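In: Curious how this folds, go ahead:
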Amino acid sequence: MRNFNPTNSVNPSKKIRKFKAHVSAFGTTQLHLRNPYVIAWWSAAFPGFGHLLLSKYLRGYALFIWEILINNMSHLNQAMVFSFTGNIAMAKGVLDHRWTIMYIPVYLFAIWDSYRTTVDINRMFLLAERENAEFNSYVMAGLEINYLDKRRPLNAVIWSLFLPGLGQLYIHRVVTAIFTMMFMVAFVYYSNFLLAVHYLFMGDISQATEVLDIQWLLFMPSHYGFAVYDSYVNTVENNKLFESEQRKYLIENYQLNRVKIPVGEFK
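Out: All right, here's what the predicted structure looks like:
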């Protein structure tokens, strides 16, 4: 294991300005290029998801909890289901306008801020990539051990399909994994999803439909999609980071004496 030294390897007197990644006991946080429109789309699908993809956890969790609270108080999901089925009058009747109007500005802020932040982080990544500074690639703490290595993106997707959060545990995104699993349990419980599945297996389709709580059920598709996408993308990017760190280490320690071959000999 290399000792991490916060100085530039080329010029030891120069302090490192921007790190490309940080490995901690709770996960690996890194900068990499992202599509601002994709991040903004995830914020539109569920406020907070775009920021979580950017590793802006505090802002993402705040927006996520705000979405659940205000959405439930305004009955927005129920109104969406009624509007999708053509029951516009019922959609208007179920909405609580006191909460709906409060929902709009925060929803727009989540989309705008995730887009703006993505553009800024992309610039930071280009600067950090150019500096190519050293960062810690291994950490051993009292609670966890974390290190860079290569893992299979398909495995992360499969585990996320079993239960959102397991894919994040597979790649050691511990905080996001716990957060994702906790809310998935809440969504499944309050939507009566497993009870509806039970009635469905018994052949009682009408009862299965009746017990479902649409307000909570509509949170689940976005939650599943985010868990799969986040685990896949971060597995791919962690693999790239591992290769980049190994390449830098090998060049600095095993490629000091380069052999020069005259080009003319091959003509």
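In: Could you use CA atoms for every contact and neighbour count after this?
Out: Noted.
In: Show me the residue sitting in the middle of the chain in space.
Out: Leu53 (3.4 Å; C-alpha atoms, centre = their mean).
In: what's the closest non-adjacent residue to that one?
Out: Leaving aside its sequence neighbours, Leu53 sits nearest to Asp230 (C-alpha to C-alpha, 6 or more residues apart in numbering; 6.5 Å).
In: Can you list the buried residues in the strand or helix carrying that neighbour?
Out: Here Asp230, judged by DSSP states H and E, is contained in helix 220-254. Buried residues in helix 220-254, counting neighbours by 16 or more other C-alpha atoms under 10 Å, are found at 220, 223-224, 226-239, 241, 245.
In: Equivalent analysis for stretch 80-87, please.
Out: So, applying 16+ other C-alpha under 10 Å, buried residues of stretch 80-87: 80-82.
In: got CSV for these, with secondary structure too?
Out: Output for those, formatted as CSV (DSSP: H, G, I helix; E, B strand; the rest coil):
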residue, secondary structure
Met80, helix
Val81, helix
Phe82, helix
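In: Contact partners for Leu154?
Out: Residues counted as contacts of Leu154 (C-alpha atoms under 8 Å, 6 or more residues apart in numbering) are Tyr232.
In: So it, which state does it fall into?
Out: Quick answer, by three-state DSSP: Leu154 is helix.
In: any idea how far it lies from Leu33?
Out: 21 Å (C-alpha to C-alpha, to the nearest Å).
In: Equivalent analysis for Glu210, please.
Out: For Glu210 relative to Leu33 (C-alpha to C-alpha), the value is 45 Å.
In: more crowded one of these two?
Out: Leu33 (14 against 11; other C-alpha atoms under 10 Å).
In: List of residues touching stretch 88-97?
Out: With contacts defined as C-alpha under 8 Å, 6+ apart, stretch 88-97 is touched by 73-76, 78-83.
In: buried sites along that stretch?
Out: 91, 95-96.
In: Among those residues, which one sits closest to Phe201?
Out: Ala91 (30.7 Å; C-alpha to C-alpha).
In: give me the number of residues near the residue nearest to that closest one when sequence neighbours are not counted?
Out: What sits nearest to Ala91 in space, not counting adjacent residues and going by C-alpha to C-alpha, 6+ apart, is Ala79, at 4.2 Å. Counted with other C-alpha under 10 Å, the neighbours of Ala79 add up to 23.
In: From Ile158, how far out is Ala79?
Out: 33 Å.
In: What of Thr180?
Out: 16 Å.
In: thinking Leu53 is in contact with Trp41, fair?
Out: No - counting by C-alpha atoms under 8 Å, Leu53 stays clear of Trp41, with 11.5 Å between them.
In: I'd like the structure of this one too, to check against the first:
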Amino acid sequence: MDNYTNDNTARRYRAYVSIWGTTQLHLRNPYVTAWWSAAFPGFGHLLLSKYIRGFLLFAWEVIVNMKAHVNTAMIYSFQGEIQQAKDVLDTRWLLIYIPVYLFAIWDTYRTTVDTNKVFILADMEDHRINTFSLGAFEMNYLDKRSPGMAALWSLLMPGLGQLYTHRIVTAFFIIVWSVTFFYFSHVLEAVSMLFVGEMSEATSVLKPDWLLMIPSLYGFAIFDAYINTVENNKLYKKEQRGHLIKTYQPKGFVIKKGKKLL
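Out: All right, here's what the predicted structure looks like:
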């Protein structure tokens, strides 16, 4: 085990490495995280490692969206059938859907602004963090990985990119919901029908309420895997640089600026 553990000897830490994954603070664009909450409530909070809040908002979105028939109404509106879109909506569920949807966007923006401030303070404090975690079921450690490979695995199957970057909780969550969306939307069944040329059957078998949730999940899985791999690589290089300086660089070492040549 690493001798430098997050044992509350510092006021703020930049990161925490556990067997379940690496949680870290880094600068984020509040508009980007707010946009992901607008695309699908819960995603913005998951980007911020606010897992409990993100899981609750995600489950809320799925349940209430299905009950209110929001996705079906969106499809009708895309086709210009406004009256059918109005008729299919269940206002009993829709009126409780809107406030929570707006809260998810607002809270993501607010939290991102706050965590950016905390990151700046933690970066200035620059306290050592644990870099290796070993347990009975898993191990995790800081190292460099390929962001492109993380995005590729997420493209093939949402959640695999998170497994590649050792974000176990998020990976499990995304994989379970991916299987759920694939199953209830019948999208894989429709794809197999397309391969044999059965176009009308492929269209008729699809369930639009579930189908419209898949693009958001795919996009988030790819984005989350790529961004977290990039930030993990930055954290690894910063920690490695600090370790080498503390261990091998003499305390009196100074880099002198040379004279400029005319």
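In: TM-score of the superposed pair?
Out: Overlay of the two chains. TM-score (TM-score structural alignment, normalised by the length of structure 2): 0.96; 261 aligned residues with a C-alpha RMSD of 1.7 Å.
In: quick one: the strand or helix carrying the residue nearest to Ala91 of structure 1 aligns where in structure 2?
Out: Element membership for Ala79 of structure 1 (DSSP H and E) is helix 76-84. Using TM-score structural alignment, helix 76-84 of structure 1 lines up with residues 70-78 of structure 2.
In: And stretch 151-160 of structure 1, by the same measure?
Out: The aligned range for stretch 151-160 of structure 1 is 145-154, by TM-score structural alignment.
In: chain center to that stretch: distance?
Out: 14 Å (C-alpha atoms, centre = their mean, to the nearest Å).
In: try stretch 221-241 of structure 2
Out: On C-alpha atoms, centre = their mean, the centre of stretch 221-241 of structure 2 falls 13 Å from the chain's centre.
In: any idea which helix or strand carries Leu155 of structure 2?
Out: helix 147-156.
In: Which part of structure 2 matches stretch 170-189 of structure 1?
Out: Using TM-score structural alignment, stretch 170-189 of structure 1 pairs with 164-183 in structure 2.
In: ok, and what's touching the matching stretch?
Out: 20-22, 46, 140, 145, 150, 157-163, 188, 210-211, 213-214, 217, 221, 225, 228-229.
In: Repeat the analysis, applying 6 Å as the threshold.
Out: Stretch 164-183 of structure 2 has contacts (C-alpha atoms under 6 Å, 6 or more residues apart in numbering) with 20-21, 159, 162-163, 210.
In: any idea which of those residues is the one closest to Gly252 of structure 2?
Out: Closest to Gly252 of structure 2, out of all of these and judged by C-alpha to C-alpha, is Gly21, at 37.3 Å.
In: Burial check on the closest one, number of neighbours?
Out: 22.
In: what residue of structure 1 matches up with it?
Out: By TM-score structural alignment, Gly21 of structure 2 lines up with Gly27.
In: so who does its match touch?
Out: 172-173.
In: which stretches of structure 2 form helices?
Out: For structure 2, the helices defined by DSSP state H occupy 30-39, 43-47, 51-68, 70-78, 82-88, 91-125, 147-156, 160-164, 168-185, 187-195, 199-205, 208-211, 213-248.
In: Summarise which helices and strands the last one is packed against.
Out: Here helix 213-248 of structure 2 touches helix 147-156, going by 3 or more C-alpha pairs under 6 Å, 6 or more residues apart in numbering; DSSP states H and E.
In: Give me the mean deviation of the helix it packs on from structure 1.
Out: Helix 147-156 of structure 2: mean distance to aligned residues in structure 1 after superposition is 0.3 Å, counting by mean C-alpha distance after the TM-score superposition for structure 1.
In: now do stretch 106-119 of structure 2
Out: Per aligned residue, stretch 106-119 of structure 2 averages 0.2 Å (mean C-alpha distance after the TM-score superposition for structure 1).
In: corresponding residues in structure 1 for that stretch?
Out: The aligned range for stretch 106-119 of structure 2 is 112-125, by TM-score structural alignment.
In: how about the matching stretch: buried residues?
Out: Under 16+ other C-alpha under 10 Å, the buried positions of stretch 112-125 of structure 1 are 112-115, 117-119, 121-122, 124-125.
In: for stretch 197-213 of structure 1, same thing?
Out: 197, 199, 208, 212-213.
In: tell me the two of those residues that are most distant?
Out: Between any two of these (C-alpha to C-alpha), the greatest distance is 14.3 Å, for Tyr199 and Asp213.
In: Alignment lookup: Ser231 of structure 1 to structure 2.
Out: Per TM-score structural alignment, Ser231 of structure 1 is aligned with Ala225.
In: distance of that match from Leu95 of structure 2?
Out: 34 Å.
In: ok, the match of Ser231 of structure 1 - contacts?
Out: 150-151, 161-162.
In: what do we get in structure 2 for Arg247 of structure 1?
Out: Using TM-score structural alignment, Arg247 of structure 1 pairs with Arg241 in structure 2.
In: now its match: how far from Tyr4 of structure 2?
Out: 15 Å.
In: do Gly54 of structure 2 as well
Out: For Gly54 of structure 2, the distance to Tyr4 of structure 2 - C-alpha to C-alpha - is 30 Å.
In: Compare the two (neighbour count), which wins?
Out: Shown here are Gly54 of structure 2 and Tyr4; by other C-alpha under 10 Å, Gly54 has more neighbours (22 against 13).
In: Spatially, what comes nearest to the more buried one if we skip its sequence neighbours?
Out: Closest to Gly54 of structure 2 by C-alpha to C-alpha, 6+ apart is Gly42, at 4.0 Å.
In: dump the residue contacts of that neighbour.
Out: 54, 57-58.
In: now do 7 Å
Out: Contact analysis of Gly42 of structure 2 by C-alpha atoms under 7 Å, 6 or more residues apart in numbering lists 54-55, 57-58, 104.
In: And it, what's its match in structure 1?
Out: Residue pairing (TM-score structural alignment): Gly42 of structure 2 is matched to Gly48 of structure 1.
In: State the distance from Leu166 of structure 1 to Glu265 of structure 1.
Out: Relative to Glu265 of structure 1, and taking C-alpha to C-alpha, Leu166 of structure 1 is found at 56 Å.
In: do the same with Asn77 of structure 1
Out: Asn77 of structure 1 sits 73 Å away from Glu265 of structure 1, going by C-alpha to C-alpha.
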